[in-house]
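Participant: coords please:
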Amino acid sequence: MKRTALLSLCLLAPACATTPREPVSVAEAYARALDEGRLQDAYALTNGGPEGEVGFLERYSDETVRRERAAAVRAGTAILEARAPSVTLARTDQGWRVVEARPADVPRAALSRFLDTVEARDWKAAWTQLAAPLRARYTPERLREDFEREPLAKERLRRARLALNTHVRVGAGEALFSLGEDRAVVLVLEDGEYRVAALE
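Facilitator: The predicted structure is shown next:
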């Protein structure tokens, strides 16, 4: 009897509510919180992001911005992927399925995404793909300035793009794309994602 009463209380009490764990459920809960203007609930479902809570609350104080983001999140759930260094799962009509890939494919895809982002001049997204020590040194604006002012930036990007076709040495917590002469593009694992630590 006590157990039933306790279970009933937990079902009714907000304090007993659990965070959704399945990726689509998290995305939907996040979109719903944005739609309903529950910004702190929405923020609690993020990993913090580059701007922190204050910046998040400020950005989504605009209802139009909130609704656009919620719609984009919902649209993305149809092609959602869940990734870790050793496995990627993709959502299909038949449910979640493992994407069969070689270990080197994961860091190779991460480097390719970074290069595409930089070439598209999406500096905020590029900044999020940097390793923590570089994110601490840079802001998205400073990253843009450095790439635009540095005469060798285009050449470094070109070499990194060529390195995508070379052998990738995957070790404990890092992946190295050789550029020859003891130089390499280096990606490191952080929170289950490969991030760029050095372009040469």
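Participant: going forward, measure contacts and count neighbours with C-alpha atoms only.
Facilitator: OK.
Participant: which residue ranges form the strands in the chain?
Facilitator: With DSSP state E, the ranges of strands along the chain come out as 81-84, 87-92, 95-99, 168-171, 174-180, 183-190, 193-198.
Participant: show me what the second one is packed against.
Facilitator: Packing partners of strand 87-92 (3 or more Cα pairs under 8 Å, 6 or more residues apart in numbering; DSSP states H and E): strand 81-84, strand 95-99.
Participant: tell me what the last one is packed against?
Facilitator: What it means is strand 95-99. Secondary elements touching strand 95-99 (3+ Cα pairs under 8 Å, 6+ apart): strand 87-92.
Participant: also this sequence, please, to line up against the first:
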Amino acid sequence: MASTPPFRLSLTTLSLAAVLAVTGCAHTPGPREVASAYARALEENRLADALALTNAPPEEQPSFLEHYANASVREARAAEVRAALPELQTRAPALSLIQAKEGWRVVEEASADAPRAVLTRFLDAVGASDWTTAWSLLSEPLRVRYTPERLREDFEREPLAAERVRRARLALKGQARVTGSEAEFPLGKEHGVRLVREAGEYRVAALE
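Facilitator: Coordinates of the predicted model:
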């Protein structure tokens, strides 16, 4: 059974104290400071500080510590966080902001644009054998079930995997059915590629 994967960043009272201690800031840290402090804590193997910067509930904290006990896993996650900083966004169910040169700006997007972009990123990652990125775009139940390595193995062993990816790309060209909590790109009458919204972001839940 795979360890519970990295958790979403979410500032709490404890994490605020941790950021202030790490950064020496006298103000409430913003998203970039929190993300940078999180990456630095992982790089320096300060797992308690890293954990304090997540929204992990008490019952999931042992899995977090177990997952990041591996130095290569910590390094990969820290690099992933740092690489995402230039395109940092903050999201809520009905609101997204992106960091621009002029500061934070509200993102106005067509209802199907966000899930379409996520699905495209997922399929591109699969096509490039970038299993860490592909895994990060899965819904939470699937991220718990899989690791990037196991995801790779399943795609390589599943005879219909290539066909499902091909059909998902075809579905991208059609109209999406979007609700407040999920989006579906139909594949015929009874099947479809389904994405769910988690903490304001779409994640791939099923290819058919």
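Participant: quick revisit: among the helices and strands packed on strand 87-92 of structure 1, which is the most enclosed?
Facilitator: Mean neighbour counts were compared across those using mean count of other Cα atoms under 10 Å; the top stretch is strand 81-84, at a mean of 15.
Participant: helices or strands up against it?
Facilitator: With contacts defined as 3+ Cα pairs under 8 Å, 6+ apart, the secondary structure elements packing on strand 81-84 of structure 1 are strand 87-92.
Participant: can you give the contact residues for the strand it packs on?
Facilitator: The set of residues that contact strand 87-92 of structure 1 without belonging to it, under Cα atoms under 8 Å, 6 or more residues apart in numbering, is 78, 79, 80, 81, 82, 83, 96, 97, 98, 99, 100, 101.
Participant: recalculate using a threshold of 10 Å.
Facilitator: Residues lying outside strand 87-92 of structure 1 but in contact with it, judged by Cα atoms under 10 Å, 6 or more residues apart in numbering, are 23-24, 77-83, 95-103, 106.
Participant: what residues in structure 2 pair up with it?
Facilitator: Counting by TM-score structural alignment, strand 87-92 of structure 1 falls onto residues 95-100 of structure 2.
Participant: now do stretch 181-196 of structure 1
Facilitator: Residues 189-204 of structure 2 are where stretch 181-196 of structure 1 aligns, taking TM-score structural alignment as the criterion.
Participant: hang on, the earlier thing: buried deepest among the strands of structure 1, which one?
Facilitator: By mean neighbour count, with neighbours taken as mean count of other Cα under 10 Å, strand 193-198 ranks first of the strands of structure 1 at a mean of 22.
Participant: quick one: map residue 46 of structure 2 onto structure 1.
Facilitator: Residue 46 of structure 2 maps onto residue 38 of structure 1 when the alignment is built from TM-score structural alignment.
Participant: determine the number of other residues adjacent to that match.
Facilitator: 15 (other Cα atoms under 10 Å).
Participant: what sits against the closest residue to residue 138 of structure 2 other than its chain neighbours?
Facilitator: Taking Cα to Cα, 6 or more residues apart in numbering as the measure, residue 138 of structure 2 lies nearest to residue 204, with 4.6 Å between them; neighbours along the chain are not counted. Each residue near residue 204 of structure 2 by Cα under 10 Å, 6+ apart is listed here: 115, 118-119, 122, 134-140, 142, 182-184, 193-197.
Participant: so how far is residue 198 of structure 2 from residue 204 of structure 2?
Facilitator: Residue 204 of structure 2 sits 10 Å away from residue 198 of structure 2, going by Cα to Cα, to the nearest Å.
Participant: can you check residue 75 of structure 2 too?
Facilitator: Between residue 75 of structure 2 and residue 198 of structure 2 the distance, using Cα to Cα, works out to 25 Å.
Participant: just to revisit the earlier point, for residue 204 and residue 198 of structure 2, list the residues in contact with both.
Facilitator: By Cα under 10 Å, 6+ apart, residue 204 of structure 2 and residue 198 have these common neighbours: 139, 140, 182.
Participant: tell me the counterpart of residue 169 of structure 2 in structure 1.
Facilitator: Matched across to structure 1, residue 169 of structure 2 falls on residue 161, judged by TM-score structural alignment.
Participant: doesn't residue 118 make contact with its match?
Facilitator: No: look at residue 161 of structure 1 against residue 118 with Cα atoms under 10 Å: they stay out of range, at 11.6 Å.
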